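Peer 1: Got a predicted model here, sequence first, then my questions.
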Amino acid sequence: MSTATTSKEKVAQVILPSELLAHWQGHRTLTRKVIEAFPDKDFFEFSIGGMRPFSKMVDELLSIAGPGIQEIVTGKAVAFTEEVAHGNSKTKVLELWDKTTEDINANWSKIGVEKFHDTIKLFGEYEGTILSSIQYFIDNEIHHRGQGYVYLRSLGIEPPMFYDRTEA
């Protein structure tokens, strides 16, 4: 399925940037609840079927969201790395999660609505529009959060309700 527009198409705005941000931050709120639901040891060590521990998936999310938005705003490419300095402390991971949320909020208004269809090469590697990059950030988070749900259920822990995106 191609979602590309042609030069002959008129672009009608279906969602406002502020609504897209609220949508993404709702997902981030839910993912934070999933992180909180893990026992500390299992967050860093538990895995199923050769998949990474959930902490490694969260490292990836942290490595994409904040640096990705920063790059979108500044235009300065940074190399992608999944190394996150948290010292295997879930408390530190949550602090980094909250800091990333603040960074996203602080930078969001710097992305003009006219820029969302501009083509970029994120992390110097991944070409797409600003919008498609942000959609990837959200989709990737949903994907990994789903893996976190499977882990929690296999540990006998009831995960947060998938639709509860309200602040705790």
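Peer 2: Done, it's in. Here the structure is a predicted model, which is why all the values come from computation and not from measurement.
Peer 1: alpha carbons only for contacts and neighbour counts from here, please
Peer 2: Fine.
Peer 1: Helix or strand: which one has Phe137?
Peer 2: Here Phe137 sits within helix 130-154, counting by DSSP states H and E.
Peer 1: Determine the three-state secondary structure at His117.
Peer 2: Classification of His117 by DSSP: H, G, I helix; E, B strand; the rest coil places it in coil.
Peer 1: Let me know how buried it is, in neighbour terms.
Peer 2: Neighbourhood size, His117 [other C-alpha atoms under 10 Å]: 14.
Peer 1: I figured it hits Ile134, correct?
Peer 2: No - applying C-alpha atoms under 8 Å as the test, His117 and Ile134 come out as separate, 11.1 Å apart.
Peer 1: and here's the other structure:
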Amino acid sequence: MIMSKKDYFEMMEGNRRLTLRAIEAFPEDKFFVYTPDEKLRPFSEMIKEIVNIESGYMHGVALDKWEYKDVFEGANKKEEFLQISQEVRDQTRKLFEEMNEERLNVVMQDPFFGPEMSHFARLQYALENEIHHRGQGFTYLRLLGIEPPEFYVR
């Protein structure tokens, strides 16, 4: 069975709700600085990547305006990260609704990362990236002695 556009978006929404709960679980003083190893980034930096990719891809796919920018510029509080993440997702909801399957099947070189792929594959990459970094955030929480949000609650 092939997933519909609506079903795919519901999967994206469920994953985002879980990611937001992971952000909420972080203590303010750890969200921006904690890493278990000097080679790793704080969870706040991973959230920037997740949401900046979402914003760049959604505007690119929907409006053909390809710009990768930091939507968190100047934000330095966890609450600001939650708010900005929600604002970007609100934009995503509107843009995704307007996209048709023909647009999602357009294949072109990725303006941010290079390889040629369909717009739908781009959005799949963004979701996989979110899942990957959220998993890192869950590990960070456990290392801090904090129980991460229930994975099955979306």
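Peer 2: That came in fine, so what should we check first? Owing to the predicted nature of the structure, the values given are computational and were not obtained by experimental measurement.
Peer 1: what do we get in the second structure for Asp139 of the first structure?
Peer 2: Using TM-score structural alignment as the criterion, Asp139 of the first structure maps onto Glu128 of the second structure.
Peer 1: where along the second structure do the helices fall?
Peer 2: Under the criterion DSSP state H, the second structure contains helices at 5-25, 28-31, 43-63, 78-98, 101-104, 119-143.
Peer 1: tell me the centre residue of the second structure?
Peer 2: In the second structure, the centroid-proximal residue (C-alpha atoms, centre = their mean) is Ile50; its distance is 3.3 Å.
Peer 1: residue contacts, the aligned partner of that residue in the first structure?
Peer 2: Correspondence of Ile50 of the second structure to the first structure, assessed by TM-score structural alignment: Leu61. Counting by C-alpha atoms under 8 Å, 6 or more residues apart in numbering, Leu61 of the first structure touches 137, 140-141.
Peer 1: separation between Leu61 of the first structure and Ile104 of the first structure?
Peer 2: 13 Å (C-alpha to C-alpha, to the nearest Å).
Peer 1: and what of Lys56 of the first structure?
Peer 2: 21 Å.
Peer 1: Is there a neighbour count for the equivalent of Glu19 of the first structure over in the second structure? I'd like the number.
Peer 2: Aligned counterpart of Glu19 of the first structure in the second structure: Asp7 (TM-score structural alignment). By other C-alpha under 10 Å, 11 other residues sit near Asp7 of the second structure.
Peer 1: got it, and Glu127 of the first structure?
Peer 2: 13.
Peer 1: Equivalent analysis for the one 10 residues further on, please.
Peer 2: When counting by other C-alpha under 10 Å, one arrives at 17 neighbours for Phe137 of the first structure.
Peer 1: And for Gly50 of the first structure?
Peer 2: Around Gly50 of the first structure there are 6 residues (other C-alpha under 10 Å).
Peer 1: what's the answer for the one 10 residues further on, then?
Peer 2: The tally of other residues near Glu60 of the first structure (other C-alpha under 10 Å) stands at 19.
Peer 1: My guess is it contacts Val93. True?
Peer 2: No - counting by C-alpha under 8 Å, Glu60 of the first structure does not reach Val93; the two are 11.8 Å apart.
Peer 1: what about the aligned partner of Val34 of the first structure in the second structure, how many residues close to it?
Peer 2: In the second structure, Val34 of the first structure lines up with Ala22, judged by TM-score structural alignment. Taking other C-alpha under 10 Å as the criterion, the count of residues near Ala22 of the second structure is 21.
Peer 1: My read is that Ala22 of the second structure contacts Phe138, right?
Peer 2: Yes - assessed by C-alpha under 8 Å, Ala22 of the second structure is found in contact with Phe138 at 7.0 Å.
Peer 1: just the contacts of Leu61 of the first structure now: which is nearest Pro160 of the first structure?
Peer 2: Glu141 (15.2 Å; C-alpha to C-alpha).
Peer 1: ok, now which ones touch that closest one?
Peer 2: 27-28, 31, 61.
Peer 1: re the thing from before, can you list residues touching both of Ala22 and Phe138 of the second structure?
Peer 2: Pro148.
Peer 1: average offset between the helix holding Phe137 of the first structure and the second structure?
Peer 2: For helix 130-154 of the first structure, the mean deviation from the second structure after alignment is 0.3 Å (mean C-alpha distance after the TM-score superposition for the first structure).
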